[in-house]
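1. okay, sequence plus prediction incoming.
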Amino acid sequence: MNISIVIPLLNEQESLPELHQWIVKVMTTHNYSYEIIFIDDGSTDESWQIIEKLSNEDTNVKGIRFLRNYGKSQALHAGFAKAQGDVIITMDADLQDSPDEIPDLYNMVMNQNFDLVSGWKKKRYDNAVTKNLPSKLFNWAARKTSGVYLNDFNCGLKAYKNVVIKNIEVSGEMHRYIPVLAKNAGFGKIGEKVVIHQARKYGESKFGMSRFINGFLDLITIWFLSRYGKRPMHLFGAAGVLMFIIGFLSTGFIIVVKLIKLYSGFETILVTQNPLFYIALTTMIIGTQLFLAGFLGEIILRTKSNEERYKVSEKVNL
């Protein structure tokens, strides 16, 4: 199979028939063998009924329905697990991503040997204040922190080799950072393509300003995991040693000053009246806690189990 198109969605009943027709037209024109995997992330409208109707009419259409809303990352994870194509295309269901971009993305992966190609919505039709400006700030921070120099991490239109999506773990809200996850997994040839961004035709955006706050928090998480996820003691242990050194030096300084004053006949104060005593005590306690955090991290890492992150209520053609 040439292409698997993975489409997570939430309450997009108006867009689905038009999107399906558009994709089929592109696939037929280029004579691709394909599958379309819709992942209904707990829609409360008629989205699932439309997916079932499309799947009855077109065996290339497959569907997964979540019991409730679990988030885009979980939807992509479920779609990636079922995708069988040589190239996997992800796109949003709101018609803002153009299926006409698929052939170029496919060729960049297959003919130019990119592991991953990310879309770049250079010209956007979103609100400049609530979406464009925060998005630019977010992308700048992501580039600086991750070392992956893409202009648009948030673009849902991406193309992957099958081996890439089978070897990365998309969890939490990490869908924005799939290129970073791919790089950390050893897939370093990451490309970018300017793609058409269309104004939303139906409904309203499902994303608010909170996604950018969550995005920055996820960025910190992925930075930490990429460097210390397999060796948490290296971070917490080093910080603990630093705290212990500060504590021991402070304690030593207090003792030396106390002895000098005693032998010199100067009046001395109680150790507990010296501010350095509390600095030494506090840093040694913090050092102990950091060591314990490192040990706990190592234990959890070695004993963690793969927990179920979402529940599927129905499937079609899968």
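-> Cool, got the structure. Numbers count the residues shown, from 1 in each chain.
2. okay, CA-based contacts and neighbour counts for the rest of this
-> Noted.
3. can you tell me the element residue 224 falls in?
-> Per DSSP states H and E, residue 224 falls inside helix 210-228.
4. which residues does that helix contact?
-> With contact meaning Cα atoms under 8 Å, 6 or more residues apart in numbering, helix 210-228 is reached by 134-135, 138, 142, 145-146, 173-174, 176-177, 184, 234-235.
5. next up, a structure to set beside the first:
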Amino acid sequence: MDISVVVPLLNEEESLPELTSWIDRVMAKHQFSYEIILVDDGSRDKSWAIIEELKKSNNNISAIKFRRNYGKSAALNVGFAAAQGDVVITMDADLQDSPDEIPELYDRIMNKGADLVSGWKQKRYDPLTKTLPTKLFNAVTRGMSGINNLHDFNCGLKAYRKDVVKNIEVYGEMHRYIPVIAKWAGFTNIQEQVVQHYPRKYGTTKFGAGRFVKGFLDLLSIFFVGKFAKRPMHFFGVMGVVSFLVGLIITLYLICHKLMSIAAGTPFRDVTDQPMFFLSLTAIIIGSQLFLTGFLAELVSRNSTDRNNYQIEKVI
């Protein structure tokens, strides 16, 4: 199979017939073999009923329905697991992403060697309250990840080589940083394509202001996991050893100063009466705790077995 189109959705009953018909026309025009994987993230409207009707007239459509809302990352992760195409395309269900971009995305993967191609909505039809924070997060992400050629990490329209989606894990709110996850997994040929962005035709956005706070926290998680997931002791252990040594050096200095004062017969303050003593004691305790944290993290690192277990209600 040439292409798998993974579409996460939540309450998009109006747009689904138009979107699937649009994808079908593009695939037929370019003679691609394809599948559309619709992942219903716990919709409360008629989305699933419409999907069942669409399935009757198009055998290329398959769908997964979550029993409740888990979020876009969960929907993408399950869609990636189900995808069989050589190239996996993701797009939102709100008709703001254009299926007409698919042939060029496919070509960039299959013929130009890209592992991942991320869309860039150079001209956006979103309010400033959404575009300005997005630009800030993109700048921060570029700086922390070292992926300097991407302008829009969070664009829903992306293309992946099949190996990429089968070797990465998306959870929490990490869908914003899939290029970063792919880079840490060893897929370094990450490219960008300017794509058409359309105004929302139906419904309202499903993302509120809180996504920016969650996004920043997830970026820190991505940075830590990418750097230290396999070696957490290198993070906690280094800080712990430094803190412990600072405290130990201060303590030894105070003890030596007391012994020298005794030998010289000069007045001196007791070690425990000096503020430096409590500073050193705190540093030693924090250092020990950080070192033990690193040791325990080494023991449990990457051993979670249920992080991506989701309750799926139906599969067609």
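-> Nice, thanks for sending it over. Everything numeric here is computed off the predicted structure, so don't read it as measured data.
6. that older thread, ok, the contacts of helix 210-228 of the first structure vs residue 102 of the first structure, which is closest?
-> Nearest to residue 102 of the first structure out of the contacts of helix 210-228 of the first structure is residue 176 (Cα to Cα; 19.6 Å).
7. what's around whatever residue of the second structure lines up with the closest one, how many residues?
-> Matched to the second structure by TM-score structural alignment, residue 176 of the first structure sits across from residue 176. By other Cα atoms under 10 Å, the residues close to residue 176 of the second structure number 22.
8. surely residue 176 of the second structure touches residue 153?
-> Yes. With contact defined as Cα atoms under 8 Å, residue 176 of the second structure reaches residue 153; the gap is 6.1 Å.
9. circling back: go through the helix holding residue 224 of the first structure and flag the buried ones.
-> Within helix 210-228 of the first structure, the residues that count as buried by 16 or more other Cα atoms under 10 Å are 212, 215, 218, 219, 222, 223, 226.
10. distance of residue 100 of the second structure relative to residue 279 of the second structure?
-> Computed as Cα to Cα, to the nearest Å, the residue 100 of the second structure to residue 279 of the second structure distance reads 64 Å.
11. do residue 53 of the second structure as well
-> Distance from residue 53 of the second structure to residue 279 of the second structure, counting by Cα to Cα: 69 Å.
12. more neighbours: those two, which one.
-> The neighbour comparison of residue 53 of the second structure against residue 279 (other Cα under 10 Å) goes to residue 279, with 14 against 11.
13. pull out the buried positions in the helix or strand where that one lies.
-> Assessed by DSSP H and E, residue 279 of the second structure sits inside helix 275-300. For helix 275-300 of the second structure, a neighbour-count test (16+ other Cα under 10 Å) marks 276-278, 280-281, 283-284, 286-295, 297-298 as buried.
14. run through the residues that contact residue 239 of the first structure.
-> Listed by Cα under 8 Å, 6+ apart, the contact partners of residue 239 of the first structure are 287, 290.
15. how does it look with 7 Å?
-> Taking Cα atoms under 7 Å, 6 or more residues apart in numbering, we find residue 239 of the first structure in contact with residue 290.
16. now it: how far from residue 269 of the first structure?
-> 32 Å.
17. one more: residue 165 of the first structure?
-> For residue 165 of the first structure, the distance to residue 269 of the first structure equals 66 Å [Cα to Cα].
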